[in-house]
Structure formats: C-alpha cells, structure tokens
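**Q** Any chance you could fold what I've pasted below:
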Amino acid sequence: MAEDKYNLKNPAVKRILQEVKEMQSNPSDDFMSLPLEENIFEWQFAIRGPSDTEFEGGVYHGRIQLPAEYPFKPPSFMLLTPTGRFETQTKICLSISNHHPEHWQPSWSVRTALVALIAFMPTNPNGALGSLDYKKEERRALAIKSREAAPKFGTPERQKVIDEIHEYMLSKAPPVPQLSPSQAPEEQSTNKEYETQVNPQNAVGEELSNAAVGDRIVEEPHEAPLNANPEPEGLRVPRRVPVGHSVEPLLHRQEPMVQKPSDDRMFTLAAVGLTIAIAVLLLKKFMKASGHGAFFMDGS
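**A** Predicted structure coming up:
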C-alpha cells in the first residue's frame, strides 16, 4: 500500500491504517475486508452467512465507503452479491450506516460494522431502504449460488481484491446444507394431510392429545350450531382426555346403548297388570260379600 500518497497526520488516514493492520493481524473466519490500493477510503469485504439460518454457508461480497470525517461519521455499505435480504449495488439502511449518523460511535470500526451486518441478515427488514424479504428457500438457493464465483464489479484492481477475498472465504466457509429449512415442515405437513385423508381419526387423536397440558385434563370446547340435532350419547367421542393415556382407545370406544322398550309394549304390560289388579279386587269383594250373607242367615 502506497502510504506516501496520504497525509499520515490526517486523523482519518491514521485511523484507517490502524484498522488495516489490525484486520491483517487478527483475521476472522466470518469476514474479510481490505482497502483498495488506489484509495484506502474504499474497502471491499465479504461476510459469511450466519449459522443456523438460510444464509449459512453463503459468501456475500460488498463494498464500504469511508467518509473523509471517519471515524466521526459512519461509513456506507453496499452489497454486490444477491442475498435475498439486501438489494445489490444500493446503499443499505442500517443503524451502523450513514443513513443513521445519530447512532454511530467513533469507537466503532470496520470490524464492528461487519459483525453487526452479519447479525442484521436474519432479522426482519421492516421495509428499510435497500432491504428485501425473500422466502427462506430462495435465500438458501442464493447462498449456494454465492459460492460459485465472486461478483464482477469495478476496475481490474478492485476485481483482484474481490477474487482474493473470495478464495479466502471459501477456504473458511462450511458447506451449504442442501435441504432448506422450509422443506422439512412442508413434507411433514404433506404427510399429515395424507394421514388425515386415510384415517381421519388419527388427526382427531393428535388434536386431542395436544390439548392435554401438564398434569391437567383439558376439555376441548364444542359448540353445536343453532337448531342442530344433538348427537346421540352412545356415539359421542369423549371430549376429555387424561394426560398420559392413549387417545386411540377412546376414539373407538362407544358407550353401551340401553335398549328401551317400545311404547306399545309398555302399554300392553300396563293394561295386563291393570286387568289382573281389577280381577283380584273383584274376587276379594265377592268373597267378603259371600261370607257376610251366610252370617245373617245362621242368626235368623
């Protein structure tokens, strides 16, 4: 680097050169950044996608422009690699960028800014300038593609720095998982729909078992539509499921139905019983009357 091109007494130049030395003496596997030979206020960088996100394994390039008042004013950032989170070749809006100078601290550095940029990647864009909101599977596809080659941008001297950074980051970056995080839930959802179609009771059992929490018995709310006929007691599926017990037996068990006699049979039995009672009563009266008549005949 031709340090004789710059005034080493300039606070910005002095600070930038210190950061260059610190970056080279203490490299990171998560990012790499170098200034251009022809302009130390122009930096190229690449960051690694954060782990356990759809960006994992991706290598994302960008540029940093440091103001003449650096470090008292914040830098600006621009991504060159498509990420699905930030627009390319557009100055992005972050609390560490020149869009929010009120948040910038002179104690922060290029290293600090790159660490923050990595942390911002999986966050919600909330419509910020230069932000995108792609689906996870689209971002994962871009992460895989980002490893193929470094972006083409600027002069041959700049491109040389970009290619050098890309080779370094590939040597440190883990492989990209081939299965996107969104595919597994989709497959699981598809399987669940299939099981529901084949055996609807399985789905009901799962819902009931999910209703059981801790050591409590959770009753599933059930509202019948107005003017609806209530379901017979013998065919009703139990709504209360004790925790720790299998739901399947409850789905197949039916309460025993009590066979009630028909109205005609009950009427016949009542008529027979009444007839017998009347006959007995008449017989008793007849016997009593016969005995009383004989008594008067003997005493006359």
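**Q** C-alpha from now on. contacts and neighbour counts both.
**A** Noted.
**Q** Make sure I have this right: Ala46 is in a strand.
**A** Yes. The assignment for Ala46 by DSSP: H, G, I helix; E, B strand; the rest coil puts it in a strand.
**Q** Would you check that it makes contact with Phe77?
**A** No. If you go by C-alpha atoms under 8 Å, Ala46 and Phe77 don't touch, sitting 11.6 Å apart.
**Q** anything in contact with each of the two?
**A** Both Ala46 and Phe77 are contacted by Gly62, under the criterion C-alpha atoms under 8 Å, 6 or more residues apart in numbering.
**Q** quick one, helices of the chain?
**A** In the chain, the helices defined using DSSP state H lie at 11-25, 110-120, 136-145, 156-172, 183-198, 200-211, 248-252, 263-299.
**Q** which one of the ones you listed lies closest to Gly84?
**A** Nearest of those to Gly84, taken as C-alpha to C-alpha: helix 136-145 at 5.2 Å.
**Q** tell me which residues in the closest one are buried?
**A** Lys136, Glu137, Arg139, Arg140, Ala141, Leu142, Ala143, Ile144, Lys145 (16 or more other C-alpha atoms under 10 Å).
**Q** Following up with a second sequence; could you model it the same way so I can compare the two?
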Amino acid sequence: MADRGRLKKELSELQKDTNAGVTVTPKGDQLTELEGTITGPDDTPYAGGFYRISISIPSGYPFEPPKMKFLTKVWHPNISSQTGAICLDILKDQWSPALTIKTALLSLQALLCAPEPDDPQDAQVAQMYQRDPEQFKQTATFWTETYARPPGDESDSQAVTKLMEMGFGRDACVKALQDANGDETEAINALLSG
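**A** The predicted structure follows:
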C-alpha cells in the first residue's frame, strides 16, 4: 500500500508552494489518482502553456516511481505526441524514494527546457528536432498555442487568427494547421486547394 501519510504531506506542501509552476489535485479520496499541472518554461516553445499530467501512484510508492503521462498534447522528442507517454529516467530506473511528486513534475518542466533527442519517446519529433530545428520550434509553439492554453483562455493562436483573417472558418484553419504541423504556408496551400 502506498504511503498515504507521505502522500498527504507532499500534497499539502505542494499546495503551499505557489511559485514552483506545478500543482497537484487528487482525483477522488484514495490519493492513488492525481492530476498534476506544469507551466511551460519561459524561452522555450512551451512558454505560456499549461500542461495537465495524469499521475497514478503505485502501491509500492515511494519505493516505486509514480506513473505519469501528459494529458495535454505536446510536441517534444521525449513525450509521445499520440499517447502522452514520457521517456524520463527518474520515472523509470533512476527513481529514488528521496524524490517526490513535486520533484518529478519539476523534472518534467526541465525536460521541456532540454529535450533528449537521442533517447526519444517519439521518433518523428526527435528527427524533426535534429534535422530541422526551426520547423520543430514552429510546430512545438503551434501545439502549445493550440492545446496548452490556460483554463478559461479561449483565444486562438496567432496562426489561426491570421488564416481566419483570410476568410477561412476557424475549424478549417485549426485542422489545416494541425495537418501541416503548424506550417502556415502549407496550411494556406491546403485551404486554397480544399
């Protein structure tokens, strides 16, 4: 059985610390299913993003790592763009009972700052990161603006707004940009030929 006393203490400390850019909310009273959030680090394509993370606490916690995956879609070499699965050593064989949910979330935030394309979770993203850094940055920024908006922020990304100003409908603009991985020129060509 997971150490409930430690978990309660960790959650209590997290709620007091409002400066870290991470939060955790229990989903039910068992404390085995949590939802974490991290904010995208400044000076990265993830800046301004608000990322939700599913956290499952195994019965062996804190001697076993929590199981985490992104609920918010993110374009990153170490995070699956399809499932949200995360490739990070401290969530696997480098976990230590000295680590906490907070340190794991802060490590995810650090991962957004420093991708590890040589140990990818998503090979397609890792290839783009290595071969075309500008396209990677553009795509990651588009995904941040499209999927990682803070709660209550219904504004469109700059790219969507620009295409809508050309007379295309919002849904068509979002779909064209998604299909083009945020490449505005490709999205315009798709809209014009569609």
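**Q** Any idea what the TM-score is?
**A** Once superposed, the chains reach a TM-score of 0.65 (TM-score structural alignment, normalised by the length of the second structure), with 145 aligned residues with a C-alpha RMSD of 2.8 Å.
**Q** count of neighbours near the closest residue to His99 of the first structure other than its chain neighbours?
**A** Closest residue to His99 of the first structure apart from its sequence neighbours, by C-alpha to C-alpha, 6 or more residues apart in numbering: Cys93 at 5.6 Å. A count of nearby residues for Cys93 of the first structure, using other C-alpha atoms under 10 Å, gives 20.
**Q** and Cys93 of the first structure, what pairs with it in the second structure?
**A** In the second structure, Cys93 of the first structure lines up with Cys87, judged by TM-score structural alignment.
**Q** Same check on Glu19 of the first structure?
**A** Match for Glu19 of the first structure (TM-score structural alignment): Glu10.
**Q** Surely its match touches Thr103?
**A** No. Counting by C-alpha under 8 Å, Glu10 of the second structure does not reach Thr103; the two are 10.4 Å apart.
**Q** who touches both of the two?
**A** By C-alpha under 8 Å, 6+ apart, no residue touches both Glu10 of the second structure and Thr103.
**Q** Quick one: neighbours of Met164 of the second structure, just the number.
**A** If you count neighbours by other C-alpha under 10 Å, Met164 of the second structure ends up with 17.
**Q** which one in the first structure is aligned with it?
**A** Checking with TM-score structural alignment, Met164 of the second structure has no match.
**Q** Not counting its neighbours along the chain, what's nearest Met164 of the second structure?
**A** Met164 of the second structure's closest residue in space is Arg170 (C-alpha to C-alpha, 6+ apart), at 6.1 Å.
**Q** distance of that neighbour from Ala176 of the second structure?
**A** According to C-alpha to C-alpha, to the nearest Å, Arg170 of the second structure stands 10 Å off from Ala176 of the second structure.
**Q** do the same with Ala110 of the second structure
**A** Separation of Ala110 of the second structure from Ala176 of the second structure (C-alpha to C-alpha) stands at 31 Å.
**Q** higher neighbour count, these two?
**A** Ala176 (23 against 13).
**Q** in which helix or strand would I find that one?
**A** Using DSSP states H and E, Ala176 of the second structure falls within helix 170-179.
**Q** Mind listing residues that contact that helix?
**A** Defining contact as C-alpha under 8 Å, 6+ apart, one finds that helix 170-179 of the second structure is touched by Ala159, Val160, Leu163, Met164, Asp183, Glu184, Glu186, Ala187, Ile188, Ala190, Leu191.
**Q** Drop anything exposed from those.
**A** Buried among those by 16+ other C-alpha under 10 Å: Ala159, Val160, Leu163, Met164, Asp183, Glu184, Ala187, Ile188, Ala190, Leu191.
**Q** Include secondary structure when you put those into TSV, please.
**A** Shown next, in TSV, are these (three-state DSSP):
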residue	secondary structure
Ala159	helix
Val160	helix
Leu163	helix
Met164	helix
Asp183	coil
Glu184	helix
Ala187	helix
Ile188	helix
Ala190	helix
Leu191	helix
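**Q** State the span of the second structure onto which stretch 192-203 of the first structure is aligned.
**A** The counterpart of stretch 192-203 of the first structure in the second structure, using TM-score structural alignment, is absent.
**Q** For that stretch, buried residues please.
**A** Gln201, Asn202, Ala203.
**Q** which ones are touching the second one?
**A** Listed by C-alpha under 8 Å, 6+ apart, the contact set of Asn202 of the first structure reads Glu195, Thr196, Glu248.
**Q** got the contact list for the second one?
**A** Think Thr196 of the first structure. Asn202, Ala203.
**Q** same deal with the first one?
**A** Residues touching Glu195 of the first structure, when contacts are defined by C-alpha under 8 Å, 6+ apart, comprise Asn202, Ala203.
**Q** re earlier: please tabulate the contacts of helix 170-179 of the second structure in TSV, including the columns distance to Pro62 of the second structure.
**A** Shown next, in TSV, are the contacts of helix 170-179 of the second structure (distance: C-alpha to C-alpha, whole Å):
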residue	distance to Pro62 of the second structure
Ala159	44
Val160	44
Leu163	49
Met164	50
Asp183	43
Glu184	46
Glu186	48
Ala187	47
Ile188	50
Ala190	50
Leu191	51
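**Q** before we move on, back to that, ok, the buried residues of stretch 192-203 of the first structure vs Glu157 of the first structure, which is closest?
**A** For these, the minimum distance to Glu157 of the first structure (C-alpha to C-alpha) is 62.5 Å, reached by Ala203.
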